[in-house]
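>>> Everything below, folded, please.
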Amino acid sequence: MTLPEAWVLGAGPFREIGQPRVTATSPNGDLIAVGGGLGSAQWHGRTASRGSGSHPLAVYRTDDLTCIHQVTSRWPAQSVAFHPTLPLVAFGTGSYDGGWSYEGELLLLDLTTGNAVSLLEHPRQVRQITWRSPETLDLVLAIPCDADEQRFGTTSLACSISRDDWDRAAVGMLRMPYGEKAVPEQPPTDTAAAVAAVSHLCRQRGQVWAARRGVWAVEGLADGRILTTLEGVGLECWSGTTGQLLWQVPVDGTGCQIRVLPGGRTALVLTQAPRRYREGRWIRDPSVVLEIDLDDGAVRKTHKSSCPAVLVSRTDGSWALRDTDHDRRSRTAGEVTFGPPADSATTIQLGRYDLFNHFFDIRYAPELLFLQGRRGEPWRGKWVVAVDAPTGRVRRLFPLEWDAPRGRHLFGGSGAYLDDTAGPALVHSGAVHDRAGLLPGNAFVLRRRYPTGEPQWIFTADREATALDADDTFVYVVFNSGELIVLKAEDGVVHVRQELRIAGRPVVPLSLARVGAGRLAIGTLDGQVLVVPVDAPA
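Have a look, this model is predicted:
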């Protein structure tokens, strides 16, 4: 069987909402509303979370499990309830910010239009929703902030709101005071009940529900097969012609990076176990690099790092690990060690690493490339440096900031080395740091001469680039806004610009790779892989 031009790998029922948190069924049983969580768009070596939504709310038909509406909240879902007579469903969301406030919102989704309205005048965590009657909505809200706990003796406050205009909802129309009264502490949201409800519904329809999380890396092989790595999966291999899953290597933790070694018979995969709480603090185990045979998925070797790390490689197969430990007590933070074939006992220190500043993942690099900042202030004044293996000699190539008089604080990102008619170059993404967050136009994709670093063109964006690949003709970039942009490699002119959707629903892309002539594979935050031709709508 030959698949159509565009298809999805890893698809399944309720994929849009990730891990179910809360559910409710409509009065006639035709619909189910689900609030879920896609997990954090972040791992120990990088973040793609700036501005990306990971708390989806969706409504499905129960007969065929089709998603008919989907919206995203800033906070995780805590409760959901269908209106008894009107085509409306209310979602309560929110969380404690860890230091002072209990923020969230009450969203009312119109099942006719698909529009959602945030009803509360000020952000408040909404813990429980019950429609007492068509006019009256009973709520349990969290206290606004820590200072109120002493006043009320609890963090939960109940109120009732009666209105006859729920079908004409407007933003912020529920204004204080709400007439709240203290009630006993609310138990945490029972996510197991939501998982059971979704699993049961899938079994009734002859389907199987399984959670999948963000696809952090994707690679194409010369024979058309597609490799992916994600939470719970070190590596999985898909047929490039039928879309069939050929084999899978499970892991306890998250697959973060893939490197296909020269010859295309073996891949390295960086994996990381979940954090553990011990002796009053969160700790991370060392990263593990798996050496996997691409014929059958057998793990041939296991390379255990001494720390959490990121993997950096060059085209001849040499690779290195950079310590990403954020603990200031760590003696090895920022240390670089070499893997085979160098396998040198030499270690070098590039300064402390953090996932906002120093992630610099360059495809097809002729050298081992890193970002290095100032001594004592490693987040400032970063340079692109090349590290020779196995000697460990560090060569400064050029500053990350290409316009020295501006002296901006730049973050690293994904990139690719290319050598076309315009000469050798490095194309990489990044962002300009600002205390107010990522401002419009402060994300960028930049082509610069290699190894001197002079800029050749720059493309600016409002949202963060999450992955990049390139060939002699085009540079392919995805953004956490859900957009794919294809730029001409020579001058940066936009060739294709399109929103990525699966089954009509927007997705957050995390990874991207060329997987054959004119085709891209794009890994998403909800655990799917969208395979598309470059010039056709996705």
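
>>> C-alpha only now, for contacts and for neighbours.
Fine.

>>> ok, longest strand in the protein?
Once the chain is assigned using DSSP state E, the strand that runs over the most residues is strand 245-260.

>>> Just after that one, pick out the following helix or strand.
strand 266-272 (DSSP states H and E).

>>> Tell me where the stretch 51-200 of the chain has helices.
Listed in chain order, the helices of the stretch 51-200 of the chain (DSSP state H, counting those that start in this stretch) span residues 147-152, 191-204.

>>> Return the set of buried residues in the longest one.
By 16 or more other Cα atoms under 10 Å, the buried positions in helix 191-204 come out as 191, 194-195, 197-199, 201-202.

>>> Please give the structure of this sequence too, so both can be compared:
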Amino acid sequence: MIFPLTVDRILADRPRAEFGRSVLTVAAPGGTHVVLGGHDPQGSADGYPIGVYAAPAPGADTSALQAHPPALQWLRTGWRLRAAAFHPTLPLLVLGTGSYDGGYFFEGELVLLDLATGEHRHLFEEGCRREVRSLEWTDARTLRILLAPYDDWEDRAAWREGHRVDLVRPDWRTVPAHSVRDTELTGPRVPAALPEPTPAVAAPDTEEPRPGEIRSLTVLPDGDILLTADHVLLERWSARGQRRWSVPADPDLGGGRTSVALPEGHSAWVETLGPRHGDSGTFLRIDLSDGTERERLTTPGPAALVTTSEGPLLVPMCAGYGERARSRFRHGPHAIFRDIAGSPCVCDCPWDDDEDCDCRCGCPACAVQGPDAEVWLTTVDTHHTRHPADLALPAAVRCRRLFPWSWEPGETHSGGPGVGVGETDLIMATVRHDGRADLPVQGFVTRRSVAEGSTGIPSWIFPVDRTPTALDIDPATDTVLVTLSSGELIALEATTGAFLARGHVLVRGVPVIPTAVTVIGPGRILLGTSDARVLICCLKPT
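You can find the predicted model right below:
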């Protein structure tokens, strides 16, 4: 089922955030112009974004583009955009992509986009990767392509020369995917310099740091919103989208990971993004009226900020390889965290990049044997005698290990977001790794009991194909909302884990990647994105 979600309002926006500084302006038949853009995805596994936009009429104010008009079409490609050309008579657009792989090869693809249907087809046959440097329609049947040579091995001229190829098809609307054979891509050697992109149609350069991922969203009793992000420690926004104040990221500490407002309503504690696990943690108490710093606390070891029925609390976080010290559970009466036991690694192992890894290697100096090698889900017993503004690690006697983090013996699961349900249950997300340094191979959303004596065996398990980035529950509809690193939002029935809906979140026709989700009322949610947007969304009943 397609996710029944609409974006009511964009609370915080970043003009043309998805395109950076690389765009092409291409003339379409009849004199209409369309702007296409793309940029390096900064390590994104989902490829390079390309959007098709209507350009302003001649003489019109270009600020219309800066206001981010809706995308006419949108897709992602395996390499960055190099060239584009509209068909002279049909609603078709051909895209050429490519890049140098850093070793020998020039790789890329040829994509045909149907502007009427939104369908796109990759035309090169499977296994054929040729960088496209120039495209031109010589007539309605013939597409002229300039291709980079395969590689620059003993051929430095490959950077400024290529091969000219004419592809002829009687009807380009019916060209099948992967139908252009490698044998067709031979032609005379001609000048084919790498094209330079035109200046981006985007917001002007500023001295502000590049906006980054939204890490957390918290709604205050008066309806205002607190957000933490890569580029800010803490910001306060009104529900109507007015930024009241902002605390920029610290050069040494980075931005903010999460925040917890104090019960007195005048200040909030913020957990900073840096430094990395294995070092100390730094926490700032910020005045909510003007954003000034009231207090600063540095812990001797890694710790995370959590919210409980007794107010903000710190928990120890001895993270394993590839994880940062964090606890991403909320709404429960108790603090819950991932407890990794064992001594620090002291050998010169491949994973010991911070000199405090938890690789469980087999050398005599740091091997961990017996039950202490387990990774546990641990809770902190409530204690209401302390002052709610104080922030400190709980005494060891208050920390109770409940059950192993992974419900399957021998599996390695890393931490993810979670929410408390009532007094005894927890809905949580994890990802399974086949090795300490490997990418996650499987994600899960599960419901587990945290009652006294519970074994931790999930009452339901819902597998997902990407890493969960955020999770919350709508108690009015008993719906769990999970966002994934692919940009999808999934809705599950909280009691049974039954699938309800899934789909991508679109902003002006462009998919975004949600990184934070907070339910603000029945059927209404806040979404934070990887490009620093904050969206107020509505879930339509189905």
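
>>> TM-score of the superposed pair?
Remark: TM-score between the superposed chains equals 0.72 [TM-score structural alignment, normalised by the length of the first structure]; 465 aligned residues with a Cα RMSD of 4.2 Å.

>>> which residues in the stretch 251-400 of the second structure form strands?
All strands of the stretch 251-400 of the second structure, identified by DSSP state E, counting those that start in this stretch, fall at 256-261, 267-272, 281-287, 293-299, 303-308, 311-316, 329-330, 335-340, 375-380, 399-404.

>>> ok, back up a step: nearest to residue 93 of the first structure, out of the helices of the stretch 51-200 of the first structure?
Proximity of the helices of the stretch 51-200 of the first structure to residue 93 of the first structure was assessed by Cα to Cα; the nearest stretch is helix 191-204, lying at 13.8 Å.

>>> neighbours around residue 263 of the second structure, how many?
Burial measure for residue 263 of the second structure: 13 neighbouring residues, criterion other Cα atoms under 10 Å.

>>> Check the gap between it and residue 217 of the second structure for me.
Here the criterion is Cα to Cα, to the nearest Å. By it, residue 263 of the second structure lies 17 Å from residue 217 of the second structure.

>>> how about residue 369 of the first structure, what does it touch?
Contact criterion Cα atoms under 8 Å, 6 or more residues apart in numbering gives 312, 360, 362, 384-387 as the residues in contact with residue 369 of the first structure.

>>> Could you do residue 533 of the second structure as well?
For residue 533 of the second structure, the contacting residues are 10-14, 214, taking Cα under 8 Å, 6+ apart as the criterion.

>>> Need the counterpart of it in the first structure.
Residue mapping for residue 533 of the second structure onto the first structure gives residue 528, with TM-score structural alignment as the criterion.

>>> which non-adjacent residue is nearest that match?
When the adjacent residues along the chain are set aside, residue 528 of the first structure lies closest to residue 10, with 4.9 Å between them (Cα to Cα, 6 or more residues apart in numbering).

>>> From residue 499 of the second structure, how far off is the counterpart of that neighbour in the second structure?
Alignment note (TM-score structural alignment): residue 10 of the first structure maps to residue 12 of the second structure. Shown here: residue 12 of the second structure relative to residue 499 of the second structure, a distance of 31 Å by Cα to Cα.

>>> Please apply the same query to residue 25 of the second structure.
43 Å.

>>> So these two - more neighbours on which side?
Set side by side, residue 25 of the second structure and residue 499 give different neighbour counts by other Cα under 10 Å, the larger being at residue 25 (21 against 15).

>>> OK, contacts around the more buried one?
For residue 25 of the second structure, the contacting residues are 33-36, 198, taking Cα under 8 Å, 6+ apart as the criterion.

>>> what's the closest of the strands of the stretch 251-400 of the second structure to residue 188 of the second structure?
Within these, the stretch nearest residue 188 of the second structure is strand 256-261; the backing value is 55.7 Å (Cα to Cα).

>>> mean offset of that closest one relative to the first structure (after superposition)
Taken over the aligned residues, the distance from strand 256-261 of the second structure to the first structure averages 2.4 Å (mean Cα distance after the TM-score superposition for the first structure).
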